[in-house]
Every structure is written in structure tokens, then in C-alpha cells.
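*Asks:* please work out how this folds:
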Amino acid sequence: MKLGFLASHGGSAARHLVAACRTGTLDAVPVALVSNNSRSPALAWAREAGLLAAHLSSAKFPDPDDLDDQITRFLVDAGADTLVLSGYMRELGPRVLSAFTGRVVNIHPSLLPRHGGRGLYGDRVHESVLASGDAESGATVHLVTAGIDEGPVLAQSRVPVLSGDTLDTLKARVQAVEGDLMLRAVQGLTRTE
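*Replies:* The predicted structure is shown next:
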């Protein structure tokens, strides 16, 4: 398995998986990272880690079809066969989804299908969980399809929502399970090849 990553900010899932590849915990090779944010810490980290890295955004490619084509071409040329969204804050285009059908995974900071869909990302998800009064939250790894957060669920980890939780305390509890959850889900993909 050759992993390509898309990240907008820190890329914690990418970092976790690359470390797992390098220790032999994950039988895969990390090859490339795309960011839509030229100042993304993930982009700088990827370059330092020896991955092919590119800033590809609507600022550089205003035509959505052109941007979709550029992202697809970069990842295919890098040799990626599986994509991991690591906090990527943009919708993927049809060319990327077609080139990597059934091989694009994302982690969402709630137990999908609750608190998912358009407009529910990052801190907004945790705010939605807290406002709902749910007794638990967690993280979900799912296959990415054309719908937002609608693809088949591959794995979930649950965490309690505690009395007195704030956005920051709930977010920290969810983030603490995300790396290992993503690793288990990607390991599952390697076993299905």
C-alpha cells in the first residue's frame, strides 16, 4: 500500500501513520502529501519527512476541475494507491474520487452519522455534540464518497461525554483516540488487498 495524504493544518493522522510505517507497525509506504494551505504545518512536516509535498489550492487553481485534475495527477504520479484525509478541509472532486475509488479514508470527530455532514467539521462537531446532550462521542473512520461524511463506516472509537465537559476537554478526549483508530482502519485495508 502506498499512502497519499491530504491535510489543511497539522496533519496529525498523517504523522501517526507515517510513524507507524517507519516502525513497521503498518505495512505501507508513505509517498506524498497535498495541502490546500501554503502555511500548513503538515506541508512543512511532510517535506522534512521526505514525502513529496505540494500546495494545491483554489488560490493557485481557481477552476475546480483544474484543481481536481492537479491533485489527482500529483497523487497518481507520486505512486499513491490509498488516500488518507488528515484534517483536509475541502471537498474532494470527482476525478480524485474516481482515481481512488474505495481507497480514500477520512476520520471524523464524532460517531457518524450523528454530527456529520456539510458545515460540521472541527470544533463545530464538538459544539454540536455538547449542545445535543449526547452521553458519548468519539471518532469515526469512513470511506469517502461524493456525499459529505456519508461513506461506509470502517471503524469507530467511543468516548464518554462527561458532566462539565467543555469544547476543549471533549476535543482532547476524542483526539486521544483518533490516531490509533485511523491506524486500525488502514491496517484493515491492507488485509483486504
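
*Asks:* hey, let's count contacts and neighbours off CA atoms from now on
*Replies:* OK.

*Asks:* in this structure, which spans are helices?
*Replies:* Using DSSP state H, the helices found in the chain span residues 12-23, 41-48, 64-77, 94-99, 123-132, 167-191.

*Asks:* another sequence for comparison is provided below:
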Amino acid sequence: MKNIVIFASGNGSNASSIHQYFQQSGRVRIAAIFCNNPQAGVLSRAHDLGIPTEVFSKVEFSEPSFVERVRSYQPDLLVLAGFLLQVPEYLVHAFPNQIINIHPALLPKYGGKGMYGMHVHRAVFEAKEPETGISVHFVNEHYDEGALIFQAKTTIAHCQSPEEIAAAVQALEHQHFAAVIDNLLTADE
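*Replies:* Sure, this is the predicted structure:
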């Protein structure tokens, strides 16, 4: 069985979706959820699902010794699912090509520092884009610049608000993210 560690900062709907997907297959286990926000809904979800959690501060995350906390869960892959901090260089080097992120737009559009969540959906809405989507990519030292692994698109011409775009994008995330993780972890089997 493969282990993943999820990093999240918010509600945790993707973490729940990933858990549900792998509970059916039994091939992958969420070893832990790491969270930088002690008020985040993902912590309650993790508790309800029986998944161990690690809450940490930005200062703790910046310390290279933090890598040992992550390694203690023996992860095969680190999964950023709504995680808002930039991954430190030491962690990228400790887990080369083992950290992935999901971004709520079609990169390279609407990526980079400050482009997350509703900020992205507002920008897409204001630009009157006919479509948007999700991008799953490897994490490197720069926001949203790692190699692309997967993209999925959806038409949003009918959307009347950034919130409607957010709902369409979240549906894509829940539909595809766990399968992408599964494919990455089983590609060499």
C-alpha cells in the first residue's frame, strides 16, 4: 500500500474526495493531513475520517527540521490540496518529483503568488474567459511553475459569478484529482 500526505489550509473537500476514492480501491492510504490553519475545516473532516493530523506554524514550516515530521509518515507522495503556503526549497529537494499541487485554473494562466481560490475565479470571471479548469502539477521552488501532469477543462460561458465558476472547478477537482494521484502512484507497477 502506498502512503500519501495531504497538505491543506481550508475546508478539505478535496481531502475527503481523495479519501473516498482510495477507500474503495484500498491501494493508497492517507497517512496524515498537515495543516497550517488550526481553524481549518479539513481538521474536523480528518478527525471524522480517522486520519492523523499535524498542525504547524509558518515558522515551523520554514525550518529544515520540519522534513522529519513529514518523513515519519513514510509518504510516497505529498499532495497539496488547497494549501496556501509556498513549499520551502528544502522540502522540494527532500521530495524531488514527489510533491504535487492542484491549481484551480488552466496554467500557465492565472497562476503565481496570490492566485488561489476565489482570487483565481474572480480573475477568470472578470476576463470573461469562455472556459477554465484545473491543473495538477509537480511543485518546484516557484508558485505554479512545476511541470504539468494533468489538465481538465470546463465551459463557463453560462456562469454568472465567480462563485458559479468555483463550483464548476471544484466539480472537476473532485472528478479527477484522486485518479491523477492513483495514476502517478501506480505508473511503475
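
*Asks:* can you calculate the TM-score here?
*Replies:* A TM-score of 0.92 describes the superposed chains when it is computed by TM-score structural alignment, normalised by the length of structure 2; 187 aligned residues with a Cα RMSD of 1.6 Å.

*Asks:* picking up where we left off before, out of the helices of structure 1, which is closest to Gly4 of structure 1?
*Replies:* Proximity to Gly4 of structure 1 (Cα to Cα) singles out helix 64-77 among these, at 6.5 Å.

*Asks:* I'd like to know which elements that closest one is packed against.
*Replies:* When contacts are defined as 3 or more Cα pairs under 8 Å, 6 or more residues apart in numbering; DSSP states H and E, helix 64-77 of structure 1 packs onto helix 94-99.

*Asks:* what range in structure 2 matches the helix it packs on?
*Replies:* Mapping helix 94-99 of structure 1 onto structure 2 (TM-score structural alignment) gives residues 89-94.

*Asks:* tell me the buried residues in that stretch?
*Replies:* Along stretch 89-94 of structure 2, these residues count as buried under the neighbour rule (16 or more other Cα atoms under 10 Å): 91-92.

*Asks:* for that stretch, what is the distance to the chain centroid?
*Replies:* Shown here is stretch 89-94 of structure 2, whose average C-alpha point lies 17 Å from the average C-alpha point of the whole chain (Cα atoms, centre = their mean, to the nearest Å).

*Asks:* ok, and what's touching that stretch?
*Replies:* Under the criterion Cα atoms under 8 Å, 6 or more residues apart in numbering, residues 64, 67, 99, 139-141 lie in contact with stretch 89-94 of structure 2.

*Asks:* same check, this time on stretch 139-151 of structure 2
*Replies:* By Cα under 8 Å, 6+ apart, the residues outside stretch 139-151 of structure 2 that reach it are 86-89, 92, 97, 99-101, 103, 106-108, 111-113, 133-138, 180.

*Asks:* whatever residue of structure 1 lines up with Ser161 of structure 2 and Ser137 of structure 1, how far apart?
*Replies:* Ser161 of structure 2 maps onto Thr166 in structure 1 when the alignment is built from TM-score structural alignment. For Thr166 of structure 1, the distance to Ser137 of structure 1 equals 13 Å [Cα to Cα, to the nearest Å].
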